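> sequence isn't available, so here's the structure alone:
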């Protein structure tokens, strides 16, 4: 046998882990404190896009605007589920891993904690002068008396032949354990809310009503255990919506207050009651909360077709194009017009002012001089009967639709319509009238059974982390001899030795009980 073969044979070979070994290693890694902290950080980091990127469940109009303005960016957002962060696959994976990690941390630590509670403090060392904190004094102090004085200072005490051992600060580990249990409680509460809760978004125009049914929502997002019968049977009508704006100064046009005046029926049999709905002050009925999340304008139009019949009349919610001035884009579709269907692209100006070039723009978000600009009119097939879904806020221009020539009102530039004015369509196709202005609000209704447990768990986590940070574990030992008493102390918490110095001096003072010869 060669030297190389002999050395290779004598070199110890590391045994392969095997499937069971790798599973054990993966479980230990997942349930380590380091992994739990990393997952908690990832969960917080993963929540950031949910506050920066508009979410479909909260702001569907902003999501639609991103698709219109930057479809490539919107496609990438959608690819990484950034429009639905909190229901995405990757967020759920982090959530479940953290949930598993916390359970794996809590169970063994609880067993260790219970064993520590039953364990008596260890016997006092023989040489207390070697401890980080030590003192001695002349006096006659019995073991039972020393134990009694330490118990009065809330120490756990153990005694022996000529010695006393005391320990304090178990609430530190209690706080640490409660903190982890509270985090687990928060995750459980979130999970319960996802299973048994629901959220829905709806747009309501002044004068219209809403009933809490699945069919009434523009977008409804139920938990997997939610059925149509789970919804609380309340309803309300939007009587009026008021917005107060700053009218002077540098912040002119800034919104100061929003108030939606509702007539609410808590149940089909309950009488109507008045309620003023404000931002961050939701309407709550048996745990179901309705939040005010947005508002805009809904100008009222009447369209008369070429046969003299009113083919359309009603308020049209408009999407906000400029938040500072509330300039809004509107689309009116008239599928019942004859001889051909009609469609209009319009722009609503709450406070219309003329520009130098002859155009018009809005100078203030409040409706001081409301006018509507007709940006385009079309006739032909709107494609509403094709079976393909269409947005009410966009107007498709299929090849078989004809764009009508610019609608002028005696000038070279299309003049906007004021309330009560109308414009005749060419070729005898009818007339468009601007008859008034209403406002719309967007609401989010949410039922989350895990909301209160999550709040209580979060409060418990705050108290627990305060306990674990503020409380120190420390031990005090006393040895009683003939006419002399030795006291020693140490801390079991890293970095807390300086804070224990004063407390140790007070303990010695209590034990000495007036004896002067203390060293």
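Received it, and whenever you're ready, just let me know what you need. Nothing here was measured: the structure is a model prediction, and the numbers come from that model.

> every contact and neighbour count from this point should use C-alpha atoms.
Noted.

> the helices in the stretch 351-500 of the chain, which residues?
Under the criterion DSSP state H, counting those that start in this stretch, the stretch 351-500 of the chain contains helices at 451-470, 497-512.

> quickly compare those helices and say which is most buried.
Stretch with highest mean neighbour count among the helices of the stretch 351-500 of the chain: helix 451-470 (a mean of 17; mean count of other C-alpha atoms under 10 Å).

> who are the packing partners of that helix?
helix 170-196 (3 or more C-alpha pairs under 8 Å, 6 or more residues apart in numbering; DSSP states H and E).

> so the helix it packs on versus helix 451-470, what angle?
Computed with axes from the mean of the first three to the mean of the last three C-alpha atoms, to 10 degrees, the direction of helix 170-196 lies at 160 degrees from that of helix 451-470.

> now helix 170-196, how far from the centre of its chain.
Distance, stretch centre to chain centre, for helix 170-196: 18 Å (C-alpha atoms, centre = their mean, to the nearest Å).

> elements contacting it?
Judged by 3+ C-alpha pairs under 8 Å, 6+ apart, the packing partners of helix 170-196 are helix 89-118, helix 451-470.

> one more to weigh against that first structure:
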């Protein structure tokens, strides 16, 4: 991924390309292949197509307890909120008592002043990444209820305060480690991998679907272009004579309906026996 860096230009910060290099195998025994996928260039292997839908940052965060033991180390997906990739996410540390949670804001490029006061990214590329974490403690998953991985349920958590009565916040730069207030351990901003949103599509019946769609379209065209007529014939005996009545009905206006009725009448008369007087 690359962004326009021309200072002062109207295209500053605009994306130039989104590419992902991946390794695929058509089957477990097939040889692996290196392929590149992009927004308008889906990945194909076997009967499967993979489309690139989105992307963002997933900072690797390490949390240690007060003894120095690692209680969490994993990439945390932060969802972009604007074109400069100001992103939000939640860090959940289960292996502590009480459990710890952090509401996070990530900016790929931000000054020290803005990181603490107005955490909004200045540029979508990772030129000067910063991470701002707000601390909570308590029960991460109240009553075992399911919750979003991107948000923190604080209904059964409390927010530690500083000596000035403000929420505890930790501002981190890439590679930086800071202590968690209250002798709760440390948190480290380890590295900055990226994540990609993918859509995997497998359509084994698309040929059959296409054929049925074409047949339905042909039927629709035929119903709109072919004139539909109905001809009614009634034959009865009256006073020793055979009376023949022929009528026609068309859907909509049909100036040739009369000719069609005449042709049917003539065909019937030709088949009737003639009596000479």
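Sure thing, it's come through. Nothing here was measured: the structure is a model prediction, and the numbers come from that model.

> quick one on the thing from earlier: put together a markdown table for the helices of the stretch 351-500 of structure 1, with distance to residue 245 of structure 1 on each row.
Output for those, formatted as a markdown table (distance: least, C-alpha to C-alpha, whole Å):
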| stretch | distance to residue 245 of structure 1 |
| --- | --- |
| helix 451-470 | 34 |
| helix 497-512 | 55 |
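
> so which of these comes closest to residue 158 of structure 1?
Closest of the helices of the stretch 351-500 of structure 1 to residue 158 of structure 1 is helix 497-512, at 15.9 Å (criterion: C-alpha to C-alpha).

> so where do the strands sit in the stretch 101-250 of structure 2?
130-138, 157-158, 169-173, 177-179, 186-191, 194-202, 229-238, 241-250 (DSSP state E, counting those that start in this stretch).

> just name the most buried of these.
Buried most deeply of the strands of the stretch 101-250 of structure 2, by mean count of other C-alpha under 10 Å, is strand 130-138, with a mean of 21.

> chain neighbours aside, what residue packs nearest to residue 446 of structure 1?
Residue nearest to residue 446 of structure 1 in three dimensions, not counting chain neighbours: residue 199, with 4.4 Å by C-alpha to C-alpha, 6 or more residues apart in numbering.

> shouldn't residue 66 of structure 2 be in contact with residue 187?
No: contact between residue 66 of structure 2 and residue 187 fails when scored by C-alpha atoms under 8 Å: they sit 10.7 Å apart.

> report the secondary structure state of residue 166 of structure 1.
Under the three-state scheme (DSSP: H, G, I helix; E, B strand; the rest coil), residue 166 of structure 1 adopts strand.

> alignment lookup: it to structure 2.
For residue 166 of structure 1, the aligned position in structure 2 is a gap, per TM-score structural alignment.

> spatially central residue for structure 2, please.
residue 53 (6.4 Å; C-alpha atoms, centre = their mean).

> what residues does stretch 33-48 of structure 1 touch?
29-30, 85-86, 91, 94-95, 97-98, 101-102, 105 (C-alpha atoms under 8 Å, 6 or more residues apart in numbering).

> show the buried residues in those residues.
30, 85-86, 91, 94-95, 97-98, 101-102, 105 (16 or more other C-alpha atoms under 10 Å).

> so which of the strands of the stretch 101-250 of structure 2 gets nearest residue 12 of structure 2?
Nearest of the strands of the stretch 101-250 of structure 2 (C-alpha to C-alpha): strand 130-138, 20.3 Å.
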